[in-house]
Each structure stands twice: as C-alpha cells, then as structure tokens.
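> Show me the folded form of this:
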Amino acid sequence: MARARVHHRPRDRSVECELKFRVAGPRDHARLRALLRKRGAKLEGKYDEENYRFDGPGKSTRHTTLRLRVLDGGPRGVLTAKGPAKFVGGVKVREETEVEVKDAHATLDLLAELGFRVEFTYNKHRAAWILDGVVTVTLDTLAFGSFVELEGPLEVLPEKARSLDFDPKNALKDSYSVLARKHLQTAKRPPAKSA
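Next up is the predicted model:
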C-alpha cells in the first residue's frame, strides 16, 4: 500500500556573515594571538582540514558551493552548501547549510553516486578563537597564504575587525575555494619564456 508523501517543513536557514583578510604570515598570526589573549578571547581549537570542492551535476547547483571538510584526517567531517554571496558594508553574507558527518569518506562516495565530482582539493590549518563570546576569529594557513577570518553577527563584525587593526573596506571578496582555484590555475601555467 502506497503512503502519502510527507512534506517536511522548511527550517530556518543559517546565514553566514564574515570578513576575511590576507596577512603576511606567521608573525602576523603571532601578533594576533597575543592581541586575542590580551582581549580575553578563548582558543576553541586547532585542526587541519582537507577541503573537497565539488562540481554539481546540473544547473540547479551552479550558484551553490558544495564543500566537504575532512577534519584532522577523518573520519569526521562537515558537509557545507553555501548560496551566492552579497556584501553589506564590506561584510560577506550568504546562506549556509552545514551537516556534521561521521564518515567523510562514505560521504565522498555518496556524493559521487549522486553525480557530484571533486573539482579540486586544498588543505588548511586553522586555529579558531572566540572573541567576546560572539565572534569566531580564525587564523588560517593555506598553500596560497595566511589569512584571518572573522565570523559572527553582521552588526558587530566591522567593529570587531577594527578592534584587531583590520579595516573592513580591505576585506577580501573571494572565498577560500575561489582563492584555491586561482592558485591551482597559476601553478599549472607554464613559466613565461624569456626573450
């Protein structure tokens, strides 16, 4: 006997608000760690991420970023879908849905079965701090640079960035996925021939 289709109620979607800045390297991260400690920020954790960026099977995924982060080598991970970004006063704002996964490798297999393919991967070392109980400040190191990211409520991010000596007007517009793609494309280019 067939059952009636059950419709789920849409849940409130999460909105991610962030500011991202490129820094010169380890010295800037050390300076920021000292400043965060002085401000009473709490170190939430340090971990390595292996990020898998997916290409979707059709037009419906064209404006959605789908990424699987494998944490500290697995098996745990986080599957994230992000909508298109808009900018409000320099702050990047976008819908985000995240699901913790117990077996990231099985999730990779499942996504492949659904028609998603890994477009590229990139690694990130992250130290996450909580500032004033409301803003997550991450010190990130990737193959293509060192970065600081602030994530939290839209209304406090510009002020918190300035308190850490960052001008919100100088925040990067590109996501790590876009920066990684640019880095990979540059690395694949043959060296210029000298005349």
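
> going forward, measure contacts and count neighbours with C-alpha atoms only.
Fine.

> Next, count neighbours for Lys38.
Using other C-alpha atoms under 10 Å, Lys38 is surrounded by 9 other residues.

> do Ala128 as well
Counted with other C-alpha under 10 Å, the neighbours of Ala128 add up to 19.

> So it versus Val88, what's the distance?
Separation of Ala128 from Val88 (C-alpha to C-alpha, to the nearest Å): 24 Å.

> One more sequence to fold, the one below, so I can look at both together:
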Amino acid sequence: MTGNTRSDISFRVNEENCQLTVDNRTTLLDALREGLDRTGTKKGCDLGQCGACTVLLNGRRVVSCLTLAVAADGTEVTTVEGLSRAGELRPIQDAFVRLDGFQCGYCTSGQLCSAVGMLAEHRAGWPSAVTDNVSPDCPPDLDEAEVRERMSGNLCRCGAYPSIVRAVLETARKETSR
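Here you go, the predicted structure:
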C-alpha cells in the first residue's frame, strides 16, 4: 500500500470544534465513539441496516457506520448527546420519555436523531414513498403511514413502534401549532 493512509480531519460535533487524525477507512461511528468518546451513538449491525448509529450531518440524517470520517471533514455533526440544549430536553426527547418510545433503549439515540432529521425533511415539504401528492405546492400531511415510512430505516428490536410514532406525531403537531 502506498500513499498516505491517515488524514487530519476537523469538524464540529455537538457545537464543539474537534480535530482527529484517522485512518482513511475509519467510519464516522468509530471516530465518534473511539476517537471522541461520544458513546451515545450506538453500533448495531455495522451494515447500515438498523439505524442505531444515525446522526445528523449538517442537519441531514446519516447512518454513521457507513459514512467515512474523512467525509465529515468540515461538517457539523449532531449526536444524541447534542440534541438537548442547556440541559433541557427537546420536545421529541420529552415525548419519547412521556409516551414510552423506548424499551431497552439501544436504538433510541438513532431513533431520536432520525426523528429530528425526519421532522425537518417534512417541514421542508419533502415527500416520502407513501406521499399521495408530491406537488411542491401541497406539502404532505404527517400521519401514521408517513411517520412509519420516514422512520423505516430505524429498527427497534423491542417493538416500541406505536409509541415512537405517537411521539413523532405529537412533536410535529406541537411544532406546527407554534
């Protein structure tokens, strides 16, 4: 193998500037967990299929087990640890707690990050695979089918899906009533 196999990267994680030197093959998940001790992001399948490792990269949700750390150079990364502000839970976090949107909790960090990203996508008018009218003039209604489709990349082995859907819908309704 020739050439440089390590890179210096610089990015913001949960509003904190971070620098790391990583092997070019290091995933964002491993850089967060092993390089920066941000262990709230979970390693589930390590294949991009379960969503436990979901984080926000410049506000968009990504599975960090399939994202190379070098691709995050110069970006803003938000992990579950960065969702709350000044010790206050976000409305989605509060709804998960009140409505029992988790059981064992292993998938919860990915579910929460995905929900934050999904709600932003919905507010922006992005359609999903189940959206009937994809006209930009008619933003999709957020109902159970929409939430289930939009959150389908995040698996819950305990089956807390009904509570997760309720938490997302409640949060969305509160956001639109403000």
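
> TM-score of the superposition?
Aligned and superposed, the two chains score 0.21 in TM-score terms (TM-score structural alignment, normalised by the length of structure 2); 70 aligned residues with a C-alpha RMSD of 5.9 Å.

> ok, Pro26 of structure 1 to Val93 of structure 1 distance?
Distance from Pro26 of structure 1 to Val93 of structure 1, counting by C-alpha to C-alpha: 28 Å.

> Same check on His29 of structure 1?
Counting by C-alpha to C-alpha - His29 of structure 1 and Val93 of structure 1 are separated by 25 Å.

> Glu119 of structure 1 too?
24 Å.

> next one: Thr107 of structure 1
In this view, Thr107 of structure 1 and Val93 of structure 1 are 27 Å apart by C-alpha to C-alpha.

> thinking again about what came up before, Pro26 and Val93 of structure 1: who's more crowded?
Legend: neighbour count by other C-alpha under 10 Å for Pro26 of structure 1 and Val93, higher for Val93 (19 against 14).

> Can you tell me the closest non-neighbouring residue to the more buried one?
Setting aside the residues directly before and after it, Val93 of structure 1 is nearest to Cys17 in space (C-alpha to C-alpha, 6 or more residues apart in numbering), at 4.5 Å.

> how would you label that neighbour: helix, strand or coil?
Recorded secondary structure, Cys17 of structure 1: strand (DSSP: H, G, I helix; E, B strand; the rest coil).

> What count of nearby residues applies to it?
Neighbours of Cys17 of structure 1 (other C-alpha under 10 Å): 22.

> got it, and Leu71 of structure 1?
Leu71 of structure 1: 18 surrounding residues under other C-alpha under 10 Å.

> Thr107 of structure 1 versus the residue nearest to Leu36 of structure 1 when sequence neighbours are not counted, what's the distance?
Closest residue to Leu36 of structure 1 apart from its sequence neighbours, by C-alpha to C-alpha, 6+ apart: Leu131 at 7.3 Å. Distance, Leu131 of structure 1 to Thr107 of structure 1, by C-alpha to C-alpha: 33 Å.

> what packs against the helix or strand harbouring Ser7 of structure 2?
In the assignment (DSSP states H and E), Ser7 of structure 2 maps to strand 6-13. The contact analysis (3 or more C-alpha pairs under 8 Å, 6 or more residues apart in numbering; DSSP states H and E) places strand 6-13 of structure 2 against strand 16-23, strand 76-78.

> Can I get those in a markdown table including mean neighbour count and distance to Arg150 of structure 2?
Formatted as a markdown table, these follow (neighbours: other C-alpha atoms under 10 Å; distance: least, C-alpha to C-alpha, whole Å):
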| stretch | mean neighbour count | distance to Arg150 of structure 2 |
| --- | --- | --- |
| strand 16-23 | 15 | 29 |
| strand 76-78 | 22 | 19 |
